[in-house]
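K.L.:
got a structure for you, letters missing:
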């Protein structure tokens, strides 16, 4: 009798698990790290969706789009989380994304209007350094210095692509000369942000391409005030990270629910101290105190989404030419 009861219970549990819908979200590695927002958001969303949320990490943000292009309509993903404003136009060109409606009171430096992608956080790119270093005030000064920097590859990394757009937006036709000057400052180019930041922390470079919010991590997580972000007088390039639903998703309603969840207070409140970015919607409790001393760019730079693809090819060619010499 006990055996029959156990067998029936096991059969019921197996059937219940089989009936649980699975929602697959492609994202970048740092999002799903144990210290990232992924584990917290997974638990919170599963508590309300009665589903199995599966995050799949794959490198950096730009690598997500490359993976989707490779898989095409055969992709197992229902959503992609981690593309940004520099990749939206290219993502739409694939025809793989479906329209989506998300209701949110966004607190962004720009007005958001898009019928496929919803922003969940944003920030400004910056070069992070040890606080005892006197940083350069702009790219020209950096190029004239002996400082060593670590940057990310724009072909696989959204910060790397953001850096290309930053230089291009700030200097236009003078961008090739800026890259020629910066070439001997670059210690190495990594595939993604995590590897680059790790090299900086290991003392392999004086500065690393990251975000104005990065010092907040060290303050909160490590009680370490020795890191700072350099303020550049030509302005700082903005990154807005987005989530989008794939047209081939077999869980479209769950995908819509997840997109709406990402702008809810449950998700937005954890992003500042796990993804170390500004939330797209101000949490009910506001921002952490450690965000107050962060540098405020005097000028926010952002190239319109539709203009990025053409400029990207031009800027990439200039970057490759300068670093190959």
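P.N.:
Arrived safely, thanks for sending. Just so we're clear, the structure is a prediction, and the values are computed from it rather than from any experiment.

K.L.:
Could you use CA atoms for every contact and neighbour count after this?
P.N.:
Noted.

K.L.:
show me where the stretch 101-250 of the chain has strands.
P.N.:
117-130, 149-152, 186-190, 207-211, 227-229, 236-245 (DSSP state E, counting those that start in this stretch).

K.L.:
now those strands as TSV including distance to residue 111?
P.N.:
As requested, the strands of the stretch 101-250 of the chain are exported to TSV (distance: least, C-alpha to C-alpha, whole Å):
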stretch	distance to residue 111
strand 117-130	11
strand 149-152	28
strand 186-190	32
strand 207-211	21
strand 227-229	26
strand 236-245	12
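
K.L.:
Out of those strands, which is closest to residue 40?
P.N.:
Minimum separation from residue 40 across these (C-alpha to C-alpha) falls at strand 117-130, 15.0 Å.

K.L.:
would you turn the strands of the stretch 101-250 of the chain into a markdown table with distance to residue 26 and mean neighbour count?
P.N.:
Listed next are the strands of the stretch 101-250 of the chain as a markdown table, based on distance: least, C-alpha to C-alpha, whole Å; neighbours: other C-alpha atoms under 10 Å:
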| stretch | distance to residue 26 | mean neighbour count |
| --- | --- | --- |
| strand 117-130 | 14 | 25 |
| strand 149-152 | 20 | 26 |
| strand 186-190 | 21 | 17 |
| strand 207-211 | 22 | 26 |
| strand 227-229 | 30 | 23 |
| strand 236-245 | 10 | 25 |
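
K.L.:
out of these, which comes closest to residue 20?
P.N.:
Using C-alpha to C-alpha as the measure, strand 236-245 is the one of these that comes nearest residue 20, at 19.8 Å.

K.L.:
dropping in the other structure now:
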């Protein structure tokens, strides 16, 4: 997911003031799974525009990593007002670019499994990384990370690149959380089972996994909810690993150079309303950042629950990320 731009959807709304020729525009950098027709982006756009009297534009980049790279390249000339689609694994790297501003809102009422105190990033959903498998092709999947690593090499899996994909980085952190300094050796043992390492989650899930190229893919424990609720099938399930599963919180942030900061902050506030959050469970297929109560789809009650949540503080990730990526590259090229 590097620099391929998808078409930007623009919707006409009423003028902000009588006699005004143009409306304010809010430019949001995001990734394909959010802005896609089946994702939450179109519904969020419609709902936000209904009360902001503005135009919400999405610039769709291939991944969270591509969003960071675009910000680095554009610097203070970036047209982005908000970036949406980063996560706890990429927060520190995004902060280091120096282009993000404080959100200036309280975050006391979030429904997250961890306490949230960050003054730059606003969470909008969360979930656990997991391996989703095709029950028709793999009736008995590995039930632990160790069992997956020790499985015969004819069991093929699809991963994502940690340099470009937030799930790819999440798995790197998952491996480190479980194995520590032994992780490079475990990567080498796993290498024979890797059918493909894609640049983005969507590339691997839709282009390869759903076309039957491999029976397992790195995804989320929540992914089966979509298949059960929308596709009306139990065929695709998440394997519960006894070591636990790594937690991801997805976030958005205000760009410091934005010419529309009041509107951008209004959007960040809107993210934590029911009009935004109700679209998260079955369109972004993650847990919402607020308690939806009875609006939560019942299929989420049928998902696996990790034995423990594995998680590294974003500041700690910043200190080890480059070394982990280098260890991963070395292990896979031996």
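P.N.:
Thanks, I have the structure now. These figures come from a predicted structure and were not determined experimentally.

K.L.:
How alike are these chains, TM-score-wise?
P.N.:
Aligned and superposed, the two chains score 0.93 in TM-score terms (TM-score structural alignment, normalised by the length of structure 1); 313 aligned residues with a C-alpha RMSD of 1.5 Å.

K.L.:
ok so, going back, can you say which of the strands of the stretch 101-250 of structure 1 is nearest to residue 78 of structure 1?
P.N.:
When the strands of the stretch 101-250 of structure 1 are compared by C-alpha to C-alpha, strand 236-245 sits nearest residue 78 of structure 1, at 6.1 Å.

K.L.:
list the helices and strands the closest one packs on?
P.N.:
Identification of packing neighbours for strand 236-245 of structure 1 by 3 or more C-alpha pairs under 8 Å, 6 or more residues apart in numbering; DSSP states H and E yields strand 79-84, strand 117-130, helix 158-171, helix 252-261, strand 300-301.

K.L.:
how about the ones you listed, which one is nearest residue 208 of structure 1?
P.N.:
Of all those, strand 117-130 sits nearest to residue 208 of structure 1, with 5.2 Å by C-alpha to C-alpha.

K.L.:
of the helices and strands packed on strand 236-245 of structure 1, which approaches residue 53 of structure 1 most closely?
P.N.:
helix 252-261 (9.3 Å).

K.L.:
For residue 284 of structure 1, give me its contacts.
P.N.:
The contact partners of residue 284 of structure 1, taken as C-alpha atoms under 8 Å, 6 or more residues apart in numbering, are 265, 269.

K.L.:
and it, helix, strand or coil?
P.N.:
Under the three-state scheme (DSSP: H, G, I helix; E, B strand; the rest coil), residue 284 of structure 1 adopts coil.

K.L.:
repeat for the one 3 residues further on
P.N.:
Of the three states, residue 287 of structure 1 takes coil under three-state DSSP.

K.L.:
Please say which position in structure 2 it maps to.
P.N.:
Aligning on TM-score structural alignment places residue 287 of structure 1 opposite residue 296 in structure 2.

K.L.:
Could you do residue 113 of structure 1 as well?
P.N.:
Counting by TM-score structural alignment, residue 113 of structure 1 corresponds to residue 117 in structure 2.

K.L.:
what sits against that match?
P.N.:
Applying C-alpha under 8 Å, 6+ apart, the residues near residue 117 of structure 2 are residue 107.

K.L.:
do the same with residue 224 of structure 1
P.N.:
Residue 224 of structure 1 neighbours (C-alpha under 8 Å, 6+ apart): residue 218.

K.L.:
What lines up with residue 183 of structure 1 in structure 2?
P.N.:
Checking TM-score structural alignment: residue 183 of structure 1 goes with residue 191.

K.L.:
ok, the closest residue to that match other than its chain neighbours - contacts?
P.N.:
With sequence-adjacent residues excluded and distances taken as C-alpha to C-alpha, 6 or more residues apart in numbering, residue 191 of structure 2 is closest to residue 332, at 6.1 Å. Neighbour list for residue 332 of structure 2: 187, 188, 191 [criterion: C-alpha under 8 Å, 6+ apart].

K.L.:
same thing with residue 90 of structure 2?
P.N.:
Contacts for residue 90 of structure 2 were tallied using C-alpha under 8 Å, 6+ apart; they are 64, 65, 166, 314.

K.L.:
what stretch of structure 2 does stretch 23-39 of structure 1 fall on?
P.N.:
Under TM-score structural alignment, the match for stretch 23-39 of structure 1 is residues 26-42.

K.L.:
can you check stretch 49-57 of structure 1 too?
P.N.:
With TM-score structural alignment as the criterion, stretch 49-57 of structure 1 aligns to 52-60.

K.L.:
likewise stretch 234-243 of structure 1?
P.N.:
So stretch 234-243 of structure 1 sits over residues 243-252 in structure 2, by TM-score structural alignment.

K.L.:
Report how many residues lie close to the match of residue 183 of structure 1.
P.N.:
Using other C-alpha atoms under 10 Å, residue 191 of structure 2 has 18 neighbouring residues.

K.L.:
now it: how far from residue 69 of structure 2?
P.N.:
Counting by C-alpha to C-alpha, to the nearest Å, the gap from residue 191 of structure 2 to residue 69 of structure 2 is 27 Å.

K.L.:
I'm done for today, thanks for sticking with me.
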